[in-house]
Every structure is written in structure tokens, then in C-alpha cells.
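Asker: Model the following, please.
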Amino acid sequence: MFEEAFLKVGERLGALQAKVVVALMGGALTLAVLVAAGVYVWLHPVMHCRQQSALLFFGTAVRKGEHVRHVDGNEWKGFVESAIVPRLPDGFTVLEGQGFYRSVVDGNAMQEGTYILMVAHRNDGDINARLASIVEDYKTRFNQESVLRLDQCGAYRF
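Answerer: So this is what the prediction gives:
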């Protein structure tokens, strides 16, 4: 009788231990998912915005070997009309500026004229693909290594 009662208590403790282990594993898994989601949101906050603004900085120095020339106003206007207007029919703003940076070749401080494209847009893959194609078009057309893109969460209305 004592042995039978002891076995029943042992079975209950075994089942209880199994339930505790399963509950702890579930809690650890939930915590891991929440931490991963938090890290993702922390590292990619713009991905969770419904509305965004994008700034694209187009440098004008075109280097071919030792020779440097600059994208002039007519070339920029042609680029805007052929590459930007068709891709951003809802509108955008262009500003002119001066960009400053340190040369990766010789470490010298450099400056060049810059065109800045400002776009307020909804957050979706289509607009991001159109902006990326504008960047690639500019890099190809004017022999550029890069175009700086700055995305920010935004709220806009008309």
C-alpha cells in the first residue's frame, strides 16, 4: 500500500515536473521572440512607419582618371525630367547644396555641389524600388560611386 501511494506521488511529481519544464521552455521561447522583435524594431524603426520622408544627395563631381568635371544644370535638369519625374509623379522637391566629405583616396577634405531630392511618401516596396532605380540611374549615368539616402519616419498631410 505504501509503495503504491509512493508511486502515485512519483507519477504526479513527474507529470508536474514535465509541465514545469514545458512552461519554462515556452516562456523562454516567448522571451527570445520578444527580444528579437525589439532588436529588429530598434535597428530598423523606419520599417514600421506608415509615412516616411526620403532625402537623396546627388554629388556632382564626375571623375574619369585624373580629370574631374561637374554635372551642370542642364544635365541635372535632363536627369530630373527623364529619371525622376516619371518615377515620382506625385511630386518631390529639389534643393541645391554643398557637400563636404573626406576623400578615401588621399584623406583630404573635399567639397562638391550637391542636388538634394526630398520626397514624402507612404512606406511600401513600390516607392522604395522607384527611389532605388533613381539612385542606380544616376550612378550609372554620371559615374558615381554612391548616392546618400536618408530615410526618416514622417507624418504629412496636404
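Asker: okay, CA-based contacts and neighbour counts for the rest of this
Answerer: Fine.
Asker: gap between Cys63 and Glu145?
Answerer: Just so we're on the same page, residue 63 is Arg rather than Cys. 10 Å (Cα to Cα, to the nearest Å).
Asker: Overlap in contacts, those two.
Answerer: Shared contacts of Arg63 and Glu145 (Cα atoms under 8 Å, 6 or more residues apart in numbering): none.
Asker: So the closest residue to Asp151 other than its chain neighbours versus Val41, what's the distance?
Answerer: For Asp151, ignoring the flanking residues on the chain, the nearest one in space by Cα to Cα, 6 or more residues apart in numbering is Ala54 at 4.5 Å. Counting by Cα to Cα, the separation of Ala54 from Val41 is 19 Å.
Asker: Now the second one, please; I'll put the structures next to each other:
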Amino acid sequence: MQRFVVIFFLLVLAGPAFAGSAAIETKLYFGLGIPGGGRVGERQWMRFLAETVTPRFPDGLTVLSGTGQWRDPKGQSAKVMSEPSRIVIIVHPETAATAKAIAEIRQTYVKRFRQQSVLQTDQPVNVVE
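Answerer: Now for the predicted structure:
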């Protein structure tokens, strides 16, 4: 049986800094399937999270486990692919430094695990404590 670990960090430390203000909620979608076979294991994921994500956003983030579904528009078949995934949610100020940190996270994952991409969505949010 496969074990899925859901890590949930409340933004307790970051909350007061943003309370009553506008911020950006970024969601990063990480597929765990590795092209050519295999998958990113739990230890590999936890290491990536500890070494790459957490140092860039130490005040807090949320990690959810999921199952992603997609179809490669460049692929030769119209087959729908499904794979386990992790979703990282980060609430942050909109700055050049945070944009750079998020880009570095995405680039590191793509390179380390031979991924095509890491999906990113951004949404303005109003933080209420």
C-alpha cells in the first residue's frame, strides 16, 4: 500500500505580517511520474521540499497530495495520463524576490526529476487573520 503524507503548515508566522493586506497565493503542481518510468519517491520529495522549497519560504506553506491528469499536447497520442502529484500552496507578497524564488523552485524540480514543467497558478488574495 502506498503511503501518502500530507504536510500542512498553517501560516501562523506569516499571517500577522500579511493580515488585512493583499497578497498572492501561488499554487505549484508537481507531477511525481518520471519520464521513461519510475516516480519521485517520498524521500526524494521530502528532500526536495527541505532543500529547495522551505529555505525560500520558511514562514510557511502547505503541501497537498493529489492525483494529476493531463494530456501532452506535443505527444503522438491523445491518451490521458494520470500520476500522483504534490501541490504546494504559498501565500506571499508580490515582489521580484518571491517571483525569483518560485522560478528557482520550478527550474530545480524540472531539472532534478526530468519533468516537462511545473504548473503554476497565481491568484490575488486578501489575508484575514
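Asker: what's the TM-score for these two chains?
Answerer: The TM-score (TM-score structural alignment, normalised by the length of structure 2) is 0.79; 107 aligned residues with a Cα RMSD of 1.4 Å.
Asker: hmm, back to that, compare Ala54 and Val41 of structure 1 (neighbour count), which wins?
Answerer: Ala54 (20 against 13; other Cα atoms under 10 Å).
Asker: Mind telling me what that one corresponds to in structure 2?
Answerer: The alignment partner of Ala54 of structure 1 in structure 2, by TM-score structural alignment, is Thr26.
Asker: With structure 1 overlaid, how far apart is the host helix or strand of its match on average?
Answerer: Element membership for Thr26 of structure 2, per DSSP states H and E: strand 22-31. Superposing on structure 1 and averaging over aligned pairs (mean Cα distance after the TM-score superposition for structure 1), strand 22-31 of structure 2 comes out at 0.8 Å.
Asker: Pull the residues that contact that strand.
Answerer: So strand 22-31 of structure 2 is contacted by 68, 83-94, 115, 118-127 (Cα under 8 Å, 6+ apart).
Asker: Need the counterpart of Ser85 of structure 2 in structure 1.
Answerer: Aligned partner of Ser85 of structure 2 by TM-score structural alignment: Thr114.
Asker: swap in Asn126 of structure 2?
Answerer: So, by TM-score structural alignment, Asn126 of structure 2 is matched to Ala155.
Asker: Skipping its backbone neighbours, what lies nearest that match in space?
Answerer: According to Cα to Cα, 6+ apart, the nearest residue to Ala155 of structure 1 is Gln51 (5.8 Å).
Asker: Against which helices or strands is the helix ranked longest in structure 2 packed?
Answerer: In structure 2, taking DSSP state H as the definition, the longest helix is helix 96-112. Using 3 or more Cα pairs under 8 Å, 6 or more residues apart in numbering; DSSP states H and E, no helix or strand is in contact with helix 96-112 of structure 2.
Asker: Which part of structure 1 matches that helix?
Answerer: Under TM-score structural alignment, the match for helix 96-112 of structure 2 is residues 125-141.
Asker: Show me the contact partners of that stretch.
Answerer: Contacts of stretch 125-141 of structure 1 with the rest of the structure, by Cα under 8 Å, 6+ apart, involve Phe58, Phe79, Ala83, Ile84, Arg87, Leu88, His121, Gln144, Glu145, Ser146, Val147.
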